[in-house]
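Engineer: with the sequence up front, the predicted model follows.
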Amino acid sequence: MKLILYSHAVQAGFPSPADDYKEGALSLDDHLIEHPAATYLARAAGDSMEGVGIFDRDLLVIDRALEPVQGDVIVVALDGELTCKILDKKHQRLLAANPDFRPIPILNEQSLVIEGVVKASIRYHRKQPC
């Protein structure tokens, strides 16, 4: 489905009279999903990633085809539990984006599977049904 994309940004202050001009159509699939067969969605839970703009109940767009690099936000299965964290390859750890959470060291004896790179997150500003 293609949606209308306006050529001017939406002001969070006073509106501009030029905001009536349309730039064209935009498909959210084309914009958010680079590898459709390798992309899935999941809901964020908790507040450990608020520092990078991921809040409780946000929708994560996760791409398994992307190779994780230093600083990427990733979803990992760590000893069987899924978590969303920042990858710190340099120091072999996973980082929260909230100072209330300690780094998680990546130890050799742990089972760690990278489930994908978080390409985008979608925040709802209206309460969503469960």
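Structural biologist: Structure's in. What do you need?

Engineer: from now on I want contacts and neighbour counts done on CA atoms only, so please keep to that.
Structural biologist: Fine.

Engineer: ok, residue 79 touching residue 107?
Structural biologist: No. Using Cα atoms under 8 Å, residue 79 is not in contact with residue 107, being 10.7 Å away.

Engineer: just give the closest residue to residue 68, not the sequence neighbours.
Structural biologist: residue 117 (6.2 Å; Cα to Cα, 6 or more residues apart in numbering).

Engineer: what's the neighbour count on that neighbour?
Structural biologist: Residues contacting residue 117 under the criterion other Cα atoms under 10 Å number 26.

Engineer: which strand or helix spans it?
Structural biologist: Per DSSP states H and E: residue 117 is located in strand 112-122.

Engineer: what sits against residue 104?
Structural biologist: Contact analysis of residue 104 by Cα atoms under 8 Å, 6 or more residues apart in numbering lists 93-95.

Engineer: try 10 Å this time
Structural biologist: Contact analysis of residue 104 by Cα atoms under 10 Å, 6 or more residues apart in numbering lists 78, 85, 88, 92-96.

Engineer: may I see the ChimeraX selection of the buried members of those?
Structural biologist: Here is the ChimeraX command that selects the buried residues among the contacts of residue 104 (16 or more other Cα atoms under 10 Å):
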select :85,88,94,95,96
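
Engineer: please flag which of the contacts of residue 104 sit within strands.
Structural biologist: 78, 85, 88, 93-95 (DSSP state E).

Engineer: and the nearest residue in space to residue 120 that is not next to it in sequence, which helix or strand is it part of?
Structural biologist: Nearest residue to residue 120, sequence neighbours excluded (Cα to Cα, 6+ apart): residue 61, at 5.2 Å. For residue 61, the host element (DSSP H and E) is strand 59-63.

Engineer: against that first model, consider the following:
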Amino acid sequence: MLTVSNKYRALNVYAPDMESKNGLPFVSHGVSAGFPSPAQDFMETRIDLNKELSKNPLSTFYIRVSGNSMIDAGINNADILVVDRSLEPGNGKIAVCLIDGEFTVKRLLTETDSLYLMPENKAYKPLKVTEENQFMVWGIVTYVIKKIQ
């Protein structure tokens, strides 16, 4: 675990354990989300979520979400984000950003000579990034891990 501190609070960042030998049971054939399909031979293998979700292991981290500014993008409070720091930021991508000493997750919106951090919740306003801001895209969100209630 890496703890990144800023003047407001600490952000716990977890790296994937690529050496883990603790794969979970995994049924490799798909399950129908439409009409039930005929029973197939039950074949169980193992899956390691660290390896499955980390295409670039040296630059991939897990971060827990705090807040609800991205709920309309399917990102809720306490979800875990898989963030890849090696991916290039781009218009429409969801990114973990550091702005003026605060971490935030938002969708990037680029316009001619402008960059906006866009929430996905109407209760929040877009944030225009200006030259006065200390700003960095820390990484691009590749997966969201959530508990289904």
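Structural biologist: Great, that's in hand. Treat the numbers as computed from the prediction; the structure is a model and nothing was measured.

Engineer: picking that back up, by how many degrees do the strand holding residue 61 of structure 1 and strand 112-122 diverge?
Structural biologist: Counting by axes from the mean of the first three to the mean of the last three Cα atoms, to 10 degrees, strand 59-63 of structure 1 lies at 130 degrees to strand 112-122.

Engineer: which residues does strand 59-63 of structure 1 contact?
Structural biologist: By Cα under 10 Å, 6+ apart, strand 59-63 of structure 1 touches 32-45, 54, 73-75, 84, 115-124.

Engineer: please spell out the ChimeraX selection for the buried subset of those residues.
Structural biologist: The ChimeraX command for the buried members of the contacts of strand 59-63 of structure 1 (criterion: 16+ other Cα under 10 Å) is given here:
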select :32,33,39,40,44,54,73,74,75,84,115,116,117,118,119,120,121
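
Engineer: residue in structure 2 matching residue 78 of structure 1?
Structural biologist: The pairwise alignment with structure 2 assigns residue 78 of structure 1 to residue 99, based on TM-score structural alignment.

Engineer: what's the nearest residue to its match once chain neighbours are set aside in contact with, if anything?
Structural biologist: Nearest residue to residue 99 of structure 2, sequence neighbours excluded (Cα to Cα, 6+ apart): residue 135, at 4.5 Å. Taking Cα under 10 Å, 6+ apart, we find residue 135 of structure 2 in contact with 97-103, 129.

Engineer: go on, residue 35 of structure 1?
Structural biologist: So residue 35 of structure 1 contacts 29, 62-66 (Cα under 10 Å, 6+ apart).

Engineer: next: residue 69 of structure 2.
Structural biologist: Contacts of residue 69 of structure 2 (Cα under 10 Å, 6+ apart): 75-77, 104-106, 118-125.

Engineer: just the strands in structure 1 please.
Structural biologist: Remark: strands assigned in structure 1 by DSSP E are 2-6, 22-27, 39-43, 59-63, 73-78, 81-88, 93-95, 104-105, 112-122.

Engineer: and the second one, what other elements does it pack with?
Structural biologist: Meaning strand 22-27 of structure 1. strand 2-6 (3 or more Cα pairs under 10 Å, 6 or more residues apart in numbering; DSSP states H and E).

Engineer: same deal with the first one?
Structural biologist: Counting contacts by 3+ Cα pairs under 10 Å, 6+ apart, strand 2-6 of structure 1 packs against strand 22-27, helix 28-32.

Engineer: so for residue 6 of structure 1, which of those sits nearest?
Structural biologist: Of all those, strand 22-27 sits nearest to residue 6 of structure 1, with 4.2 Å by Cα to Cα.

Engineer: report the mean distance between the closest one and its aligned residues in structure 2.
Structural biologist: When structure 2 is overlaid, strand 22-27 of structure 1 sits 4.1 Å from its aligned residues on average, using mean Cα distance after the TM-score superposition for structure 1.

Engineer: circling back to that earlier point, could I get the contacts of residue 135 of structure 2 as JSON lines with distance to residue 28 of structure 2?
Structural biologist: Shown next, in JSON lines, are these (distance: Cα to Cα, whole Å):
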{"residue": "97", "distance to residue 28 of structure 2": "36"}
{"residue": "98", "distance to residue 28 of structure 2": "38"}
{"residue": "99", "distance to residue 28 of structure 2": "42"}
{"residue": "100", "distance to residue 28 of structure 2": "45"}
{"residue": "101", "distance to residue 28 of structure 2": "43"}
{"residue": "102", "distance to residue 28 of structure 2": "41"}
{"residue": "103", "distance to residue 28 of structure 2": "37"}
{"residue": "129", "distance to residue 28 of structure 2": "44"}
